[in-house]
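>>> whatever this is, show me its structure:
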Amino acid sequence: MTSGKDSVVKLWELSTSRCLISYTGAGTLGLHTHRSNAVFNHTEDYVLFPDEVTKSLCCWDSRNADRQRLLPLSE
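A predicted model of the protein is given here:
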């Protein structure tokens, strides 16, 4: 899994270098200043990605890329 400063998270098939699924809609309209890593939760049911511009945590269903929640983060 990769994530970029454009807030797009991608899951890759390493043996073929093919993007399997893209997780979009994290809430950022611009580029991040800092790198942020996307992670799976402990059951790998969800992908989590912090958005520095909106100060929120984006959560997607890991299997179909449906955005589940955009949770506010406190400072």
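>>> from here on, just use CA atoms for contacts and neighbour counts.
Will do.
>>> nearest residue to residue 70 other than its sequence neighbours?
residue 58 (4.5 Å; Cα to Cα, 6 or more residues apart in numbering).
>>> who's in contact with the one you found?
The contact partners of residue 58, taken as Cα atoms under 8 Å, 6 or more residues apart in numbering, are 26-27, 48-51, 67-71.
>>> for it, identify the helix or strand it belongs to.
According to DSSP states H and E, residue 58 maps onto strand 56-61.
>>> the structure of the following sequence is requested for comparison with the preceding one:
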Amino acid sequence: MGRHRRGARREVTVADLIDALRRYPADMEVRLATQPRMPQEHSIGAIAEADGLVWIGEGRQEGYASDGVAERLGWR
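I've put the predicted structure just below:
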């Protein structure tokens, strides 16, 4: 999600996000990983629409994501 087969970036739509999340149990918690070189783990904050986009706000930093998370995200 977020990249075409040839590696070119593309925008993720609401439908893309819903489809990706459907693979997981509805009661699983969601985290946001940022900064590929030192992956940080953040909770999800507010979700809102503005300027024709859906925004997912950062809640709080929970710590650092594991090496396994970075590998699964394709960062290592």
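>>> need the TM-score between these chains.
Once superposed, chain against chain, the TM-score is 0.29 (TM-score structural alignment, normalised by the length of structure 1); 45 aligned residues with a Cα RMSD of 4.1 Å.
>>> with neighbour count, secondary structure and distance to residue 12 of structure 1 added, can I get the contacts of residue 58 of structure 1 in a markdown table?
Output for the contacts of residue 58 of structure 1, formatted as a markdown table (neighbours: other Cα atoms under 10 Å; DSSP: H, G, I helix; E, B strand; the rest coil; distance: Cα to Cα, whole Å):
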| residue | neighbour count | secondary structure | distance to residue 12 of structure 1 |
| --- | --- | --- | --- |
| 26 | 23 | coil | 19 |
| 27 | 17 | coil | 22 |
| 48 | 21 | strand | 16 |
| 49 | 23 | strand | 16 |
| 50 | 23 | strand | 20 |
| 51 | 22 | strand | 21 |
| 67 | 17 | strand | 19 |
| 68 | 12 | strand | 21 |
| 69 | 14 | strand | 23 |
| 70 | 20 | strand | 23 |
| 71 | 14 | strand | 26 |
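>>> max pairwise distance over those: which two?
The largest separation in these, counting by Cα to Cα, is between 51 and 68 at 14.7 Å.
>>> where do the strands sit along structure 2?
Taking DSSP state E, the strands of structure 2 run over residues 31-34, 40-50, 53-64.
>>> out of these, the one nearest residue 19 of structure 2 is which?
Closest approach to residue 19 of structure 2 among these is made by strand 53-64 (15.9 Å; Cα to Cα).
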